[in-house]
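Asker: Here is the input, now give the coordinates:
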Amino acid sequence: MTTTRSLALILACVFAFSRHGHAQCVDMVATLDDGQLMQSRIALIDRATPAEQIRILAYIFEIDQTGGLLLRHLVDAARRGVPVKLLIDGIGPEPHYPFEDELIVALHEVAPGVELRIFHPRSDVVELSHRMHDKLFLVGDTAVIGSTSIWDESFRNWLSERDLMVSGDARQDASSLHAMYQHFALFWNSPQVVRPEPEKFLQVASPYRVSQGHATLDPVRIRYWRERLQAPLDGAARATDLAATDTPAASDTPNDPAWTPIACERLRYVHDWPDKRSPGTLQDMLDAFDTAQHEILIINPYLILVPELREALERKRREGVHVILVSASLASITQEFPAVGRAYANDLPGLVNAGIEVREYADRENRMMHAKLVLIDGHRYYLGSFNFDSLSARLNTENGLWIDIPEDGLDPLQDSVAYFLRNSSSVSDANGRLLADPDARCRAVGCGGAWRWVTVLIRGFL
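Answerer: Sure thing, here's the model as predicted:
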């Protein structure tokens, strides 16, 4: 990564001084495909110095092979003196926090430099539907944003993701890095966040542990996590873990992304407030659609449009704007949750009748598409966490980056768009008629029967 980044930095400096003879703010952007997701993050963590910071917002941080490996590298960084702050959404496999209590205690003992906070723990029933869906991975002067959560589904070739790596000077107000650090601080210090207190865990009875036959915490589990967090990471172990985690042939140079310098004025980082106040990312998306003159392309796994989004797209279609929606396949959506598949199938006739081109993604590996991209008029991109459903529009906090590519500029995302279009097919024929009946398709993949009626009742929560 260092060589290519150095060359890109030279280009960025030339670019910054070339137009007006004085310095302007320039960030560097690189697309990460599925084969670069893990190794790029580990490289950032391992090169971090005590003078830098590691700041992570994670919707999912599962302690499976992926999350366990990343946490192990974060522990190493903290023990080198690198400040690490990890903020995780409260939904997870455990009854109170997304990490089990014994892991939190062991993490506090082994690496007290890792600070952990939780956004709306699951025990906060009132806010159960309000999730932090943001995805932000900040290390020093570099960030990773996009669609990827920290779990095996994203890193072991089960989902097709797309992330961006962004590098800049966070000390410059105009840099997107500055906005990202502000975003992290806003959430880290918000009243929606709680700090687990591991120093008290051993003194407090845990109802979950009582159900497992322990009066308090399980000392065997604490010892297990302590040993796992301190296990050596030698070169062979790193190579084995990385090979098992990343897509084998997705990239020839997984640690060497292609950097593109872009003027900061052409980048705009967006995010919601922790309390999901208006105007937020939904209004930002609607405002962007209003500017479209020729084409709107949306690549998103969940196309269950709230009325405002659907009305905006249909209005632009009536104005002559070509609207293309690329969805995950009905089969993959239904496999995740049948009601989501049913809601999407219910909407298909109306979308196609409105003149909107709907396509579904399918690749040779049978992965579900999970990337979240928007392209307006061929030059204005969005990449981030926003889904085109009620959860992102109404309940969950989201984040992303808008990129306006100059007419003669390099386009870091054109290959990604081409890939998803190439691996998708239209659900309608040249005359705008559906190729297959949505009801019949649902019956075939598992969203038929009772799901037709259940979905009507719960659509607002999908």
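Asker: Only C-alpha atoms from now on, for both contacts and neighbour counts.
Answerer: Fine.
Asker: correct me, but Pro438 touches Ala345?
Answerer: Yes. If you go by C-alpha atoms under 8 Å, Pro438 and Ala345 touch, sitting 5.4 Å apart.
Asker: mind checking how far the closest residue to Arg342 other than its chain neighbours is from Leu107?
Answerer: For Arg342, ignoring the flanking residues on the chain, the nearest one in space by C-alpha to C-alpha, 6 or more residues apart in numbering is Cys447 at 5.4 Å. Counting by C-alpha to C-alpha, to the nearest Å, the gap from Cys447 to Leu107 is 42 Å.
Asker: between these two, who's got more neighbours?
Answerer: Cys447 (28 against 24; other C-alpha atoms under 10 Å).
Asker: Also this sequence, please, to line up against the first:
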Amino acid sequence: MRRPGNPADFGVGSATFFRWRWLAAVALAGLLAGCSLPSLEGRSQSKALPAAEARDTRLGRAVGVVTAQHPGLTGIHSLEDPREAFAARVQLAQHAERTLDVQYYIWRNDTTGHLLLEALHSAADRGVRVRLLLDDHGHAGLDEELASLDAHPNVEVRLFNPFLFRPFKPLGFLTDFSRANRRMHNKSLTADSVITIVGGRNVGDEYFGATDGVLFADLDVLAMGPAVEQVSSAFDAYWASASAYPIASLVTPPSAEALTAFRHRTALVERSEFAASYKQAVRDLPFYESLIRKDYSLVWAPAHLLVDDPSKGLALAEPEQLLLHHMTEAVGVPMRTLDLVSPYFVPTDAGTDYFVGLAVRGVRVRILTNSLAATDVLAVHSGYARHRQRLLAAGVVLYELKPDPTDRVVKAAPREDSRRMPGSSGSSGSSLHAKTFGVDTERVFVGSFNFDPRSARLNTELGLIIDSPELAAAMAQVFEVRVPRSSWEVRLDPESGALRWVDGIRQPLSVEPMSSWWQRAAVRLLELLPIDWML
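Answerer: Sure thing, here's the model as predicted:
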């Protein structure tokens, strides 16, 4: 019996069948190339909650009491634990009274993704205005759910740099590569314009420790104080940008049956045993009560938002409008130490010159990135590997994360942009995902920025520079104690100059640990290709 869809059903051989499929895809791409995005004329306009109104909310009054004791400073609470990071987001949605401004690159169609969508929906039912801005590359399978949410009178959903052909978005890379290759990588959630969460986490089970396999122990910070106004202003700029399209102009409005099905699916998720532990985490987090009691654990420090201008999404930003330009100003020149964590570390020749220059001047530079065994994108590893010997020769200290460390500094993640080159897939084990650095044990950066050309030139990014010796010292301590236990240190053999991988337990290894010959061969081949600008 023939299976439906077998090429023989059409009276053609398999080679002919798949050739016609390819030609049909190319023809469809050609047709789509002649299409254009919908007009933004008539798009609604809105702004973040004005400061006076924000102060008059329940959250605003609670925050006002504690911030008054630290004028000009931003209160920072690190969200390292994935359950706490999830619960904090839900609690902000639960306690918001006027507005929720939410911006993410990835929003998974899974348990925590649905629970957070329902938290936004419940807030809207209470009268909270919800603005949800998502990159259109990171929410596969959620068009119907998002359109249903958008149908709520208090919710508006917009998509950044959207794809016209919804059933198969990758066609957009064929028809409009220059725009489609630029994604909004920002992550923030702001309640009543007085409290925000920013950092590296997207929304999905992996990011909140809800899976049985791959986990990301990422890093976010919850912030209150002057930096929140900057996050709100940045959200307004992205919301009103030429790249933000109302989902209603791209996706068919949901029918009554679709709305009913959406509520039914949400109810099933909420009743699941899997979801119960996350609901309990929300109940167990004493965030709001601690804020009222004024005993919530906060580090008070000057903090400043670094963010790309949204015009970067259309390749229209000037150099002085980019995060990287402002990062140079905010960080200054490290004088003593630079500790950097980057999952996709592709320094390029220019970046290598920078790190080498620091090391030559006596600055201790320590970098933690993925090992070949841990990375999920071999092309990215190739963009890093070609620079290792030069970095090490200058005195830079390189650590490469083991795929399944027992003392987990960070947990695993697939490459967020998921645009893997053919044959570039790497390990399915643990891989680094946090994005942070510390300078001179005086200040730290926490955000979405990867030290790679994609973050620098293509994707939009944001993060906080925090002038806190306390947080910077804590990061230095991680490099002193936890990183060496969870990673291989890469060194140069003093006699041959070849690379060696050392973990303090076994004899140094002369090949990349826990990697296969084909992975190593693929990396060497990819090193020959001029692809750094895409990584």
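Asker: Post the TM-score for the overlay when you can.
Answerer: The TM-score (TM-score structural alignment, normalised by the length of structure 1) is 0.79; 410 aligned residues with a C-alpha RMSD of 3.4 Å.
Asker: Which of Pro438 and Ala345 of structure 1 has more residues huddled nearby?
Answerer: Ala345 (24 against 21).
Asker: per the alignment, the more buried one corresponds to what in structure 2?
Answerer: Alignment note (TM-score structural alignment): Ala345 of structure 1 maps to Ala385 of structure 2.
Asker: that older thread, aligned partner of the residue nearest to Arg342 of structure 1 in structure 2?
Answerer: Using TM-score structural alignment, Cys447 of structure 1 pairs with Gln519 in structure 2.
Asker: Distance check, that match against Leu391 of structure 2.
Answerer: From Gln519 of structure 2 to Leu391 of structure 2 the distance is 22 Å (C-alpha to C-alpha).
Asker: returning to what we had before: could you pull up the residues touching the residue nearest to Arg342 of structure 1?
Answerer: Cys447 of structure 1 makes contact with 334, 338-339, 341-342, according to C-alpha atoms under 8 Å, 6 or more residues apart in numbering.
Asker: what's the answer for Leu435 of structure 1, then?
Answerer: Going by C-alpha under 8 Å, 6+ apart, Leu435 of structure 1 touches 427-429.
Asker: Can you show me the helices along the stretch 301-450 of structure 1?
Answerer: 307-318, 330-336, 338-353, 390, 414-422, 438-445 (DSSP state H, counting those that start in this stretch).
Asker: In structure 1, what range does the helix or strand hosting Ala27 of structure 2 match?
Answerer: Using DSSP states H and E, Ala27 of structure 2 falls within helix 14-33. With TM-score structural alignment applied, helix 14-33 of structure 2 matches no range in structure 1.
Asker: can you pull the buried residues of that helix?
Answerer: Using 16 or more other C-alpha atoms under 10 Å as the test for burial, helix 14-33 of structure 2 gives 17, 29, 32.
Asker: and which of those residues is nearest Leu529 of structure 2?
Answerer: Nearest to Leu529 of structure 2, judged by C-alpha to C-alpha, of the buried residues of helix 14-33 of structure 2 is Ala29 at 26.5 Å.
Asker: what about that closest one, distance to Lys187 of structure 2?
Answerer: Taking C-alpha to C-alpha, one finds Ala29 of structure 2 at 31 Å from Lys187 of structure 2.
Asker: mind checking how far whichever residue in structure 1 pairs up with Phe355 of structure 2 is from Asp290 of structure 1?
Answerer: Under the alignment (TM-score structural alignment), Phe355 of structure 2 maps onto Leu313 of structure 1. Leu313 of structure 1 sits at a distance of 9 Å from Asp290 of structure 1 (criterion: C-alpha to C-alpha).
Asker: So for these two, which residue has more residues nearby?
Answerer: Of the pair Leu313 of structure 1 and Asp290, Leu313 is the one with more neighbours under other C-alpha under 10 Å, namely 24 against 12.
Asker: So the more buried one sits against Ile324, correct?
Answerer: No. Between Leu313 of structure 1 and Ile324 there is no contact under C-alpha under 8 Å: 9.7 Å.
Asker: Can you tell me the closest non-neighbouring residue to the most centrally placed residue in structure 2?
Answerer: When C-alpha atoms, centre = their mean is applied to structure 2, the residue found nearest the centroid is Gly200 (4.6 Å). Leaving aside its sequence neighbours, Gly200 of structure 2 sits nearest to Ser448 (C-alpha to C-alpha, 6+ apart; 4.7 Å).
Asker: Please say which position in structure 1 the one you found maps to.
Answerer: Per TM-score structural alignment, Ser448 of structure 2 is aligned with Ser385.
Asker: number of nearby residues for its match?
Answerer: Neighbour count for Ser385 of structure 1, taken as other C-alpha under 10 Å: 29.
Asker: Leu215 of structure 2 now?
Answerer: For Leu215 of structure 2, the neighbour count with other C-alpha under 10 Å is 24.
Asker: re the thing from before, between the helices of the stretch 301-450 of structure 1, which one is closest to Pro93 of structure 1.
Answerer: Going by C-alpha to C-alpha, the one of the helices of the stretch 301-450 of structure 1 nearest Pro93 of structure 1 is helix 330-336, 16.8 Å.
Asker: which residues make contact with the closest one from outside it?
Answerer: 301-302, 340-342, 344-345, 360, 367-368, 442, 445-447.
Asker: I'd like to know which of those residues are buried.
Answerer: 301-302, 340-342, 344-345, 360, 367-368, 442, 445-447.
Asker: Would you reformat the residues you listed as TSV and include distance to Trp151 of structure 1?
Answerer: Shown next, in TSV, are those (distance: C-alpha to C-alpha, whole Å):
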residue	distance to Trp151 of structure 1
Pro301	18
Tyr302	19
Val340	21
Gly341	23
Arg342	26
Tyr344	26
Ala345	28
Glu360	24
Arg367	15
Met368	15
Cys442	29
Val445	26
Gly446	26
Cys447	26
